[in-house]
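[1] what follows is a predicted protein model with its sequence.
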Amino acid sequence: MDEVEVLVAHSERATLRVGDVFLKVDADRARLDAEVEAMALAPVPTPEILWCKPPVLAIAALPGTTLGHLGAPSTASPTAWAAAGAAIRKLHDAPLPPRPGRAGRSIGALTAELDDECESLLANAVLPADLVTRGRQVAEAALRPWTPVFTHGDLQIEHVFVDGDQVTGIIDWSEAGRGDALYDLATFTLGHEEHLGDVLAGYGTDIDIDLDVIRAWWSLRSLLAVRWLIEHGFDPFAPGCEVDALRSLR
């Protein structure tokens, strides 16, 4: 009998692997429905859905390996990173999905969330005051009007699989929907700034990418994530992770 491997587990959801099958357990039915819908609409490789019986979604394993991990150097080639950039662009050029995603929060809602989180980080001395203040200043550039595209919403490099220099699939679509393209690009390159040029080369040079906004999203995403990660058993202070990303923006 195959062993059950726990890949991710916290109070909101869990992902298990049994052989070549991944089981995603999510108590939020709307989030599970959004994931199934997004995978059906996305014009990029996604896992085969084997069955869905809420709160569980079963998907087939993808060939290849993840592009890398936050906090560790990526061994993938520049060509593989560029191929991922091309896949992201294909997603962003697709017809808009019917619902807003995590990357589509309004400026007002995002500003309020960021201000509340920074206040909490300071009040509880989670991070040094100068790091929070500088991070909040950098994050300001992300709080601007944007044209909605089809976004993944949680495009961490662990969610992109490659085989050699080819993208074989993208997983974890529960946050997908209409949103800011630069949010996806920033999430994907968080902690891997050295590969941003390769990603943008694959994404395409026909549009102007504001690098200050990408830096702003690195800061904003990190500030919003630190306390949640700590509370759910993760370590944002690990080398190369969220707190180091904030420090690098000084």
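    Cool, got the structure. Numbering: from 1, shown residues only.
[2] going forward, measure contacts and count neighbours with C-alpha atoms only.
    Fine.
[3] what about residue 49, how many neighbours?
    Residues near residue 49, counting by other C-alpha atoms under 10 Å, number 16.
[4] list the buried residues in stretch 181-198.
    For stretch 181-198, burial by neighbour count (16 or more other C-alpha atoms under 10 Å) applies to 181-193, 195-196, 198.
[5] between those, which is nearest residue 10?
    Using C-alpha to C-alpha, residue 187 comes nearest to residue 10 of the buried residues of stretch 181-198, at 20.6 Å.
[6] got another, please set it beside the one above:
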Amino acid sequence: MDEVEIVVAHSERATLRLGDVFLKVDADRARVDVEVEAMALAPVPTPEVLWRKPSVLALAALPGTALGRLGAPSTASPAAWAATGAAVRKLHDAPLPSWPGRGGTTLAANLDAECALLVRNGVLPADLVGRNRRIAEAALRPWTPAFTHGDLQIDHVFVDGDEVTGIIDWSEAGRGDAMFDLATLTLGHEERLGDLLAGYGTDVDLDVIRAWWSLRSLMVVRWLVEHGFDPFAPGCEVDVLRSTR
């Protein structure tokens, strides 16, 4: 009998693997609803939904391996990154979903509150937070909504050779800033941005992508610490903040 593998677990959700089946348990039923609908609408490969209950989703495993991991160099080929860029472009060009996504008028206020907490609680030095808050300002501009994944981390994209076999974890999908998806995918992997854009296209704002690297990292550091993750590990969020100029 296969062993049960805990892929990720915290107070909001957990993902378990049993053989070729992934079980996602989410305390927020609405996120499960979004994930199922987003996968049905997305014009890119996604996992097969085997069954679902109110707060549990069973998904078939995807072939291939993750494009990479945060904190480690990606061994995927430039062609695989370009194929990923082409898939993301296809998603961003698709008709908008009916529900909203990340962002909105409260983002700047939430960012300022988070920065204040990081400094007040001694999580990060004030100068590091201040520098990245200034960089993040470039992301706080009006954007044309696109169909975005919303949490397009590098290990949410699976490839087999130079082909994208699927994209997972769609619970944050919705209308959003396309540059946020590109920034999330290349967080900690700035050296692969050119390969990604070879497939995505060049009509992107590099300053906004860099701004989202800072903004996303600032917004998640405290949450990661409080939920048992290590944003201070080499190549992870705090290193991203330290690398900004």
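    Perfect, thanks for sending it. Quick caveat, the model's predicted, so the values are computed rather than measured.
[7] aligned to residue 214 of structure 2, what sits in structure 1?
    In structure 1, the residue matched to residue 214 of structure 2 (TM-score structural alignment) is residue 219.
[8] tell me which helix or strand that match sits in.
    In this assignment (DSSP states H and E), residue 219 of structure 1 forms part of helix 211-231.
[9] what does that helix rub up against?
    Residues outside helix 211-231 of structure 1 that contact it (C-alpha atoms under 8 Å, 6 or more residues apart in numbering) are 113-114, 117-118, 121, 126, 132, 135-136, 138-142, 182-183, 185-187, 190, 235-236, 242-243, 245-246, 249.
[10] look up how far residue 214 of structure 1 lies from the aligned partner of residue 190 of structure 2 in structure 1.
    Using TM-score structural alignment as the criterion, residue 190 of structure 2 maps onto residue 193 of structure 1. For residue 193 of structure 1, the distance to residue 214 of structure 1 equals 10 Å [C-alpha to C-alpha, to the nearest Å].
[11] doesn't residue 69 of structure 1 lie inside a helix?
    No: using DSSP: H, G, I helix; E, B strand; the rest coil, the assignment for residue 69 of structure 1 is coil, not a helix.
[12] in a helix, that's where residue 138 of structure 1 is, yeah?
    Yes: assessed with three-state DSSP, residue 138 of structure 1 lies in a helix.
[13] contacts only, for it.
    Neighbour list for residue 138 of structure 1: 215, 216, 219, 220, 249 [criterion: C-alpha under 8 Å, 6+ apart].
[14] and with 7 Å instead?
    Counting by C-alpha atoms under 7 Å, 6 or more residues apart in numbering, residue 138 of structure 1 touches 216, 219.
[15] what lines up with it in structure 2?
    Aligned counterpart of residue 138 of structure 1 in structure 2: residue 135 (TM-score structural alignment).
[16] then residue 231 of structure 1?
    Per TM-score structural alignment, the equivalent position to residue 231 of structure 1 in structure 2 is residue 226.
[17] how near is the residue lying farthest from the centre of structure 1 to residue 60 of structure 1?
    Distance from the C-alpha centroid of structure 1, by C-alpha atoms, centre = their mean, peaks at residue 1 (33.2 Å). According to C-alpha to C-alpha, residue 1 of structure 1 and residue 60 of structure 1 sit 18 Å apart.
[18] what's the neighbour count on the aligned partner of residue 32 of structure 2 in structure 1?
    Counting by TM-score structural alignment, residue 32 of structure 2 lines up with residue 32 in structure 1. For residue 32 of structure 1, the neighbour count with other C-alpha under 10 Å is 24.
[19] gap between residue 32 of structure 1 and residue 9 of structure 1?
    Look at residue 32 of structure 1 and residue 9 of structure 1: by C-alpha to C-alpha, they are 16 Å apart.
[20] how about residue 24 of structure 1?
    Residue 24 of structure 1 sits 10 Å away from residue 9 of structure 1, going by C-alpha to C-alpha.
[21] those two: who's more crowded?
    residue 24 (23 against 14).
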